[in-house]
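A.B. asks: here's my sequence, what's the structure:
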Amino acid sequence: MPLCRPEQCASKPVVRAASLLQLDPDRSEFMNRRTLLRLAALGTFSAATLNSSHGRSLDDSELERALRTFGDQSPDSASASIVIEDGLTTVRHSVNADLPLFVGSAIKTFILAQYLKEVEAGRLSEEAQLDVGPKVWSPSSPVLIHLQGTTTARSVLEAMIAHSDNTATDIALNTIGPDKVRALIKSAGLDQTRIPDSTRILFSYLAGAPEGTDVGWAGISKVMAGTLPGPPRAAINDHQTMVSTAAEMTDWYRHVLAGKYFEKPQTLAEFKRISAMAGAIPQTIPLDIMGYGKGGNLDWNGFHCFSLAGQMVLPTQRVNFCFTINWTGDDASVPTTFSNYIKQCRHLLRMVAAAQLPLKVN
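C.D. replies: Okay, here's the model as predicted:
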């Protein structure tokens, strides 16, 4: 959700609309909150040995080195978590997994889950027609921006995950209410995970509007043209943000994909169907391996972020993961950082998959 460069914010800022949950080599979408929240020091590396009779054994020392290399990308703001389960054992490998960082659109998984819970309870329907128009348009909406009329809730949820469409996100979030999503997050024990009231309220707040204010599409258009309603704010803050830890995101996928938060099998099936549509999954999980998840990226006022969380399905194991990096730098740092980030994510997941499948690790 890139909005402006530091030197531009001082005079006439240029704000770029961002897709809060797409991994894109030309954009990122996360924040720098050093002015509001202090990041814990890195160095909390942990790993355990998988005791499994399936396939080849996982080289823990090599995996540990790869995780340390991932953490070294941004020594004060990178974290990773890999949790491997085979039905008998649960093994965790991590680096700085409890470090709260901006994760961007990765939080959209919670909105999807709560919406489906409302459908499951009979309070909502995926067939319902939901309004689309300037009242809900939000930056970085490749599917629904500038469209007016109605579309099904199912199409809204798919656009939110498959294309990280922020207009779709706000339609879904406005329909169920952000407090219900926060209640789900709380019930899951995710104490450090936070979501905004909507992406448009988040954009408005970061651009300097008062807390809780939605400046409307006209106001957002002005922001994108370079006119902010107030001094720009840090993406990580105490009011409107998208923050979590690698440990919490990993545990979320462990439990939600096991059906813990749904009453009906068909609800879990629908959650999995839509979660499998996320564009970041085929970018990182080895070809022909099933995966679920959601990614996020942001550029804002010199702050950048990439994040990806989800689950990789192997024949005898479920591999839950989260990889997040936040950093500060100019826009020129984004393509190189993205290339390195995605390469390391792929490498880590291929290392784990290669212990069961005939994959070359590269």
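
A.B. asks: going forward, measure contacts and count neighbours with C-alpha atoms only.
C.D. replies: Fine.

A.B. asks: the nearest residue to Phe102 once chain neighbours are set aside and Gln266, how far apart?
C.D. replies: The shortest distance from Phe102 to any non-neighbouring residue, by Cα to Cα, 6 or more residues apart in numbering, is to Val243 (4.4 Å). Relative to Gln266, Val243 is positioned 30 Å away (Cα to Cα, to the nearest Å).

A.B. asks: repeat that for Cys322.
C.D. replies: According to Cα to Cα, Cys322 stands 26 Å off from Gln266.

A.B. asks: between these two, which one's more packed in?
C.D. replies: Using other Cα atoms under 10 Å, the more surrounded residue of Cys322 and Gln266 is Cys322, with 30 against 11.

A.B. asks: in what helix or strand does the more buried one lie?
C.D. replies: Assessed by DSSP states H and E, Cys322 sits inside strand 318-328.

A.B. asks: with Gln311 instead?
C.D. replies: Using DSSP H and E, Gln311 sits in strand 303-313.

A.B. asks: for that strand, name the packing helices and strands.
C.D. replies: With contacts taken as 3 or more Cα pairs under 8 Å, 6 or more residues apart in numbering; DSSP states H and E, strand 303-313 sits against helix 246-256, strand 290-300, strand 318-328, helix 333-354.

A.B. asks: next, the structure of the following sequence, for comparison with the previous one:
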Amino acid sequence: MLEQLKSLVRPIAALSAVVAAVVVAVPSFAADPMKVGFIYLGPVGDTGWSYQHDQGRLALERNLGSKISVRTVANINEGPDAERVARELSMDGYKLIFATSFGYMKPIMSVAAENPGTTYLVSSAYLNAPNFSGYNAKWHEGGYLAGIVAGKTTKSNIIGFVGPHPVPDVMWYLNAFTLGARSVNPMATVRTVFVNSWYDPSREQEAGNALINQGADVLTHFTNTPAVAIAAESKGVGVISFHSDMRRFAPKNYLTGLVHDWGGFYTKVVQNVAAGSWKPSPYMGGVADGVVKLAPFGPRVTQETADLVTAKQKEIASGRLNVFSGPIRDQNGQARVAAGSVYADAELGKMNWLVEGVLGGTSK
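C.D. replies: Predicted coordinates for the structure are as follows:
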């Protein structure tokens, strides 16, 4: 009988140890909900940069429910306004603040220095402090895949790109997009127009129309609105959206789109802050993390192209394909990445040149 009892106790004890380990691994939230703030540069709207971050916020709330209390503040300009809002949130007891624009970096760093008990994360930021860090996405991975779609679709070999500002985030997407297009169509070129604004629907649409008039039969963009998709649809031109899935704006000519998904990242950060395990370190999420995704393919994308993109996506996710593997030359013919080398993710924030095949824009 004693041996029978021991045989029952052993598995129960083992199960108890497993349960204890699981309990220890779960982040511990305080009795009161953790207050989490989000600061957005523009309106949330129904597409674009702020919309995608807000979708991440919604996923965070679904994932953690009553453990958190979330407040969003939209339409906050970079500079003094951002500093004021971050300070107000900090004074109101918000222990974690996400600010979703590069221009918030320095104003919010000054607030972070005054509030060591609060954690601050700013998108596209490159500076770190004990309670401050940046986060970004590997646009180049999705850009390369989208470029393959464009290169396979174009008949004129002229692809149009509407950009906001020629800053590194935009340039590494444009470069990767061009490399992807030329990997399947060496004759493809990408004509660029920068509208010098993150949000200007009329100028974006004008730029899209101008590129179509120059012979572009596929358009893409890095701007915030569906204006380029609308322009493409009206002229029967293929379009690849950025930030969001915009197929409803171009039902006949939508090819795909690059979409960013921040829900998993936001959830993990909140859990780490709650557990006291968060450390300041720049974050770059890509295809493997599910941060960068492609929207569903539109009716003009062939099965052959879809299969090729899926295969390349798996190579990127596994690490077998690095988008910025050499040799790579810029649009002036200067070698930028040697054969056998790669352009490191850590250097992306310094990218101020454009690859061969890009027409217009800026290259230094």
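
A.B. asks: and the TM-score between them?
C.D. replies: The TM-score (TM-score structural alignment, normalised by the length of structure 1) is 0.27; 165 aligned residues with a Cα RMSD of 6.7 Å.

A.B. asks: tell me the contacts of the nearest residue to Ala47 of structure 1 once chain neighbours are set aside?
C.D. replies: Once flanking residues are discounted, Ala47 of structure 1 sits nearest to His93: 4.1 Å by Cα to Cα, 6+ apart. Applying Cα atoms under 8 Å, 6 or more residues apart in numbering, we find His93 of structure 1 in contact with 46-48, 64, 81-83.

A.B. asks: how about whatever helix or strand His93 of structure 1 lives in: buried residues?
C.D. replies: Using DSSP H and E, His93 of structure 1 falls within strand 90-95. Buried residues in strand 90-95 of structure 1, counting neighbours by 16 or more other Cα atoms under 10 Å, are found at 90, 92-95.

A.B. asks: again with stretch 303-318 of structure 1
C.D. replies: Burial within stretch 303-318 of structure 1, assessed by neighbour count using 16+ other Cα under 10 Å, is assigned to 303-312, 314, 317-318.

A.B. asks: tell me who's in contact with Thr267 of structure 2.
C.D. replies: Counting by Cα under 8 Å, 6+ apart, Thr267 of structure 2 touches 59-60, 63-64.

A.B. asks: nearest to Phe38 of structure 2 among those?
C.D. replies: Compare each of the contacts of Thr267 of structure 2 with Phe38 of structure 2 using Cα to Cα and the shortest gap goes to Leu60, at 11.6 Å.

A.B. asks: tell me the contacts of that closest one?
C.D. replies: Applying Cα under 8 Å, 6+ apart to Leu60 of structure 2 gives the contacts 263-264, 266-267.

A.B. asks: now with 10 Å, please.
C.D. replies: For Leu60 of structure 2, the contacting residues are 54, 68, 70, 262-270, by Cα atoms under 10 Å, 6 or more residues apart in numbering.

A.B. asks: again, but for Ala227 of structure 2
C.D. replies: So Ala227 of structure 2 contacts 200-208, 221, 233, 241, 249 (Cα under 10 Å, 6+ apart).

A.B. asks: if I look at it, how far off is His260 of structure 2?
C.D. replies: Separation of Ala227 of structure 2 from His260 of structure 2 (Cα to Cα): 19 Å.

A.B. asks: can you give me the helices for structure 1?
C.D. replies: Along structure 1, the stretches classed as helices by DSSP state H are 6-9, 60-71, 108-120, 153-162, 166-176, 178-187, 199-206, 216-225, 246-256, 265-275, 280-284, 333-354.

A.B. asks: could I get those in TSV, plus columns for distance to Phe102 of structure 1?
C.D. replies: Formatted as TSV, the helices of structure 1 follow (distance: least, Cα to Cα, whole Å):
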stretch	distance to Phe102 of structure 1
helix 6-9	19
helix 60-71	15
helix 108-120	13
helix 153-162	18
helix 166-176	17
helix 178-187	16
helix 199-206	13
helix 216-225	22
helix 246-256	10
helix 265-275	20
helix 280-284	17
helix 333-354	15
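
A.B. asks: deepest of the ones you listed, which one?
C.D. replies: Ranked by mean neighbour count under mean count of other Cα atoms under 10 Å, the helices of structure 1 are led by helix 199-206, which reaches a mean of 26.

A.B. asks: for that one, packing partners?
C.D. replies: In terms of contacts (3 or more Cα pairs under 10 Å, 6 or more residues apart in numbering; DSSP states H and E), helix 199-206 of structure 1 is packed against helix 166-176, helix 216-225.

A.B. asks: and those: which comes nearest Gln344 of structure 1?
C.D. replies: In terms of Cα to Cα, the element of those nearest to Gln344 of structure 1 is helix 166-176, at 27.4 Å.

A.B. asks: just checking, what packs against the closest one?
C.D. replies: Here helix 166-176 of structure 1 touches helix 108-120, strand 129-132, helix 153-162, helix 178-187, helix 199-206, going by 3+ Cα pairs under 10 Å, 6+ apart.

A.B. asks: closest to Thr109 of structure 1 out of the helices and strands packed on strand 303-313 of structure 1?
C.D. replies: Closest among those, using Cα to Cα: strand 290-300, at 6.7 Å.

A.B. asks: excluding chain neighbours, what is closest to Pro92 of structure 1?
C.D. replies: For the record, residue 92 of structure 1 is Arg, not Pro. Per Cα to Cα, 6+ apart, closest to Arg92 of structure 1 is Val83, 4.5 Å.

A.B. asks: so what's the residue count around that neighbour?
C.D. replies: 21.
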